[in-house]
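Q: Generate a structure from the sequence data that follows.
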Amino acid sequence: MYTNSTFYIGADTPDTIRLVPDLAICSASQHPFLVLEVGLSEKYDDMLETAKTVLSKSPTTKFCIIIKVFEKPLFRPPVKLGDYLCKPRSVIPIPSPLSMNDCHACESEPEGPIMVNGLRWVGKLSAFWEIWGRDISGNPAVIGERLWFYGPNTQSQTIKVDLTGLERNSTEIAIKSSVLAQAIHGSRAHLAVNRCYEFLTNWSAKRQKT
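A: Alright, predicted model coming up:
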C-alpha cells in the first residue's frame, strides 16, 4: 500500500500520464492495482476523467475509488487580504499562536462549520464515494451505487473490493464508511488551521512587496 507515490500510466505510449494517487495498492510488479483519490477543491468531473483514463490506459489497474468531499458554501476567506496589508499582524482576527484549540464546531450540526474567532474557515461538509472498474466489454464503468457516507442522515456501510489477481494472500479488502467519515470529521480543524496559515502566508508575502 502506497500513499502519494508517483506512477506513469501508459509509459510505452506517446501520451503517458503522471498519476500521484492519495493511496494505491500495487501488485508484486509494483503496478497500481487499486487507486484511491480524495478531492475537496477538485471537481468531480475532473476526478472521474482521471479514473476513466487510468482504467483505459493501465490494464493492471482494476479499481479506481473516488471520494468527493463537498463544502457549502464554497470556501472564501472570511477576511479580505487587502483590508490588512497596511495593518499589523495583531489586528488580523486569527489567534497568535494558532492551534486547533482555537477551532470551534457547532454542536447542533456535526458536519457544520468550523469557526475561528467567530469567523467561518470551513463550511458544512458532505462526502460520497464511487468505485469504478470495467464492464464486460472492458470499458470503464461504475460498480454499484454512489454511497454518501458523510453528512446528514448517512449510515455506515461496508464496501468489499475483490482483490483477486493481486498475487497476494488476501482475496478482498473491506472498507468501512464510518472510518472514512471519522477521518473527515477529524480533519476539519486541521483544514481550518491550514487555511488560516495560508492567509497569513499570503498576507506576509504581499506586505513585503508593498
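
Q: okay, CA-based contacts and neighbour counts for the rest of this
A: Will do.

Q: Assign a three-state SS to A141, would you?
A: strand (DSSP: H, G, I helix; E, B strand; the rest coil).

Q: what's around it, how many residues?
A: 17 (other C-alpha atoms under 10 Å).

Q: and the gap between it and R134?
A: 5 Å (C-alpha to C-alpha, to the nearest Å).

Q: do V161 as well
A: 13 Å.

Q: who has more neighbours, those two?
A: Using other C-alpha under 10 Å, the more surrounded residue of V161 and R134 is R134, with 18 against 14.

Q: So what's the residue count around Y150?
A: 24.

Q: Now that it has come up, it's in contact with W129, right?
A: No. The criterion here is C-alpha atoms under 8 Å, and Y150 misses it with W129 at 9.8 Å.

Q: What is the longest helix along the chain packed up against?
A: Longest helix in the chain by number of residues (criterion: DSSP state H): helix 177-209. Judged by 3 or more C-alpha pairs under 8 Å, 6 or more residues apart in numbering; DSSP states H and E, helix 177-209 is in contact with strand 103-105, strand 114-116, strand 119-122, strand 140-150.

Q: Second input sequence below; structure requested for side-by-side comparison:
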Amino acid sequence: MSETVNLSQVQRDHSDFVERVYRMSGQDVRKCYQCGKCSAGCAVHRCEGFDVSPNRVMRMVQLGMEDEVLRTKTIWTCVLCSTCTARCPRDIDIARVMDALRIMSKKKNITEYAKTANIFHQMFMDNIAKWGRMYEFSFIVGYTLKTGYGLSLVDLGPQTLLKGNLAFFPPKTKNRGVIKEIMENIERMEGEK
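A: Below is the predicted model:
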C-alpha cells in the first residue's frame, strides 16, 4: 500500500514540475515524443558545454527530474537560436523552455554554469559593438581564454582558417558606427531600468 502512495506522490511531483515549466514558458513539454529533431539540428549540441541533448532535457522535464535538469550545463550553453523550435514537429518552442529552466535554476540559486553563459553573452555583445557583426576568430580566442571552454577545438583552428571557413581578419562592415550607436543606446536603456 505504501508503494502506491509513493508512486502517487512521484506522479504529482512530475506533473507539478511540468505544470510550472508550462506556466513559465507557455510550452507543453508533454507533447514531445522524443523524435530527436531538436538535437539533430542543434548547432551547439556537440560542443563540450552540452552535457545532455535538447530532447533529453525535454524528457527530463517530462519525468519531473527538476534538480537534475536545473543542474545541466545544457540549459546555460544553449544559445537560444531557436533552430530546435523551428524543427519541432509538435510546435514546441524549446528555446523558451530552456530559458524558463534558466530562470528556475537562478531562482533556486543553482548557478554553477551561469557564469560562462554570462561571459558568452557579454563577449558576443562586445564583439558586435566593436566590429558591427560577429568576428568569430576574435570571439573564439577570447572566450577560450576567459573560460577554458573550446580548448578541444584548438586543433581545428588552423584547418578552419586554411579552408577559409574562419576569417583571420575582422570583417569590413558598412555603417559600423550606426551599429555602435544602437549598442550604446541599448546599454543606456538597460542602465535606466
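
Q: quick one: TM-score?
A: The TM-score (TM-score structural alignment, normalised by the length of the second structure) is 0.24; 94 aligned residues with a C-alpha RMSD of 6.6 Å.

Q: quick revisit: quick one: closest of the helices and strands packed on helix 177-209 of the first structure to L19 of the first structure.
A: Nearest of these to L19 of the first structure, taken as C-alpha to C-alpha: strand 140-150 at 17.2 Å.

Q: tell me the angle of that closest one relative to helix 177-209?
A: 90 degrees (axes from the mean of the first three to the mean of the last three C-alpha atoms, to 10 degrees).

Q: so what does strand 140-150 of the first structure touch, helix or strand wise?
A: By 3+ C-alpha pairs under 8 Å, 6+ apart, strand 140-150 of the first structure packs against helix 44-57, strand 124-134, helix 177-209.

Q: which stretch among these comes nearest A105 of the first structure?
A: Closest of these to A105 of the first structure is helix 177-209, at 8.6 Å (criterion: C-alpha to C-alpha).

Q: For the closest one, buried residues please.
A: Neighbour counts over helix 177-209 of the first structure (16 or more other C-alpha atoms under 10 Å) mark 177-178, 180-181, 184-185, 188-189, 191-193, 195-196, 199-200, 203 as buried.

Q: and it with strand 124-134, angle?
A: Going by the same axes, to 10 degrees, helix 177-209 of the first structure makes 110 degrees with strand 124-134.

Q: Just want the angle from the strand or helix carrying F33 of the first structure to strand 124-134.
A: Assigned by DSSP states H and E, F33 of the first structure falls within strand 32-39. Strand 32-39 of the first structure and strand 124-134 meet at an angle of 160 degrees, taking the same axes, to 10 degrees as the criterion.

Q: Packing partners of strand 32-39 of the first structure?
A: Partner elements for strand 32-39 of the first structure (3+ C-alpha pairs under 8 Å, 6+ apart): strand 23-26, strand 63-72.

Q: what's the neighbour count on V10 of the second structure?
A: Residues near V10 of the second structure, counting by other C-alpha under 10 Å: 14.

Q: now V18 of the second structure
A: For V18 of the second structure, using other C-alpha under 10 Å, the count is 23.

Q: buried sites along the helix or strand encompassing it?
A: Secondary structure assignment for V18 of the second structure, by DSSP H and E: helix 2-25. By neighbour count with 16+ other C-alpha under 10 Å, helix 2-25 of the second structure contains the buried residues 13-15, 17-19, 21-22, 25.

Q: any chance of the residues you listed in TSV, with distance to F137 of the second structure too?
A: Below are the buried residues of helix 2-25 of the second structure laid out as TSV (distance: C-alpha to C-alpha, whole Å):
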residue	distance to F137 of the second structure
D13	46
H14	43
S15	45
F17	41
V18	40
E19	42
V21	37
Y22	38
S25	34
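
Q: Nearest to E181 of the second structure among these?
A: Nearest member of the buried residues of helix 2-25 of the second structure to E181 of the second structure, counting by C-alpha to C-alpha, is S25, at 32.4 Å.

Q: How about the contacts made by that closest one?
A: Going by C-alpha atoms under 8 Å, 6 or more residues apart in numbering, S25 of the second structure touches 96-97, 99-100.

Q: Let's see that with 10 Å instead.
A: 19, 93-101 (C-alpha atoms under 10 Å, 6 or more residues apart in numbering).

Q: Restricted to strands, list these.
A: With strands defined by DSSP state E, no entry of those lies inside them.

Q: If you rank those residues by neighbours, which is first?
A: Going by other C-alpha under 10 Å, I94 tops the contacts of S25 of the second structure with 27 neighbours.

Q: What about the closest residue to it other than its chain neighbours, how many residues nearby?
A: Excluding the flanking residues, the one nearest I94 of the second structure by C-alpha to C-alpha, 6 or more residues apart in numbering is T85, at 5.3 Å. With neighbours defined by other C-alpha under 10 Å, the count for T85 of the second structure comes to 21.

Q: SS state for T85 of the second structure?
A: Under three-state DSSP, T85 of the second structure comes out as helix.

Q: Wait, it touches A95, no?
A: Yes. Here T85 of the second structure lies in contact with A95, judged by C-alpha atoms under 10 Å, at a distance of 6.4 Å.

Q: if we can go back for a sec, from the contact counts, what lies against the helix or strand that comes right after the helix holding V18 of the second structure?
A: Next along the chain after helix 2-25 of the second structure, taking DSSP H and E as the criterion, comes helix 37-41. Packed against helix 37-41 of the second structure by the contact rule (3 or more C-alpha pairs under 10 Å, 6 or more residues apart in numbering; DSSP states H and E) you find helix 54-62, helix 83-87.

Q: from memory K52 of the first structure sits against I66, does it?
A: No. The pair K52 of the first structure / I66 is not scored as a contact, 11.0 Å apart, by C-alpha under 10 Å.
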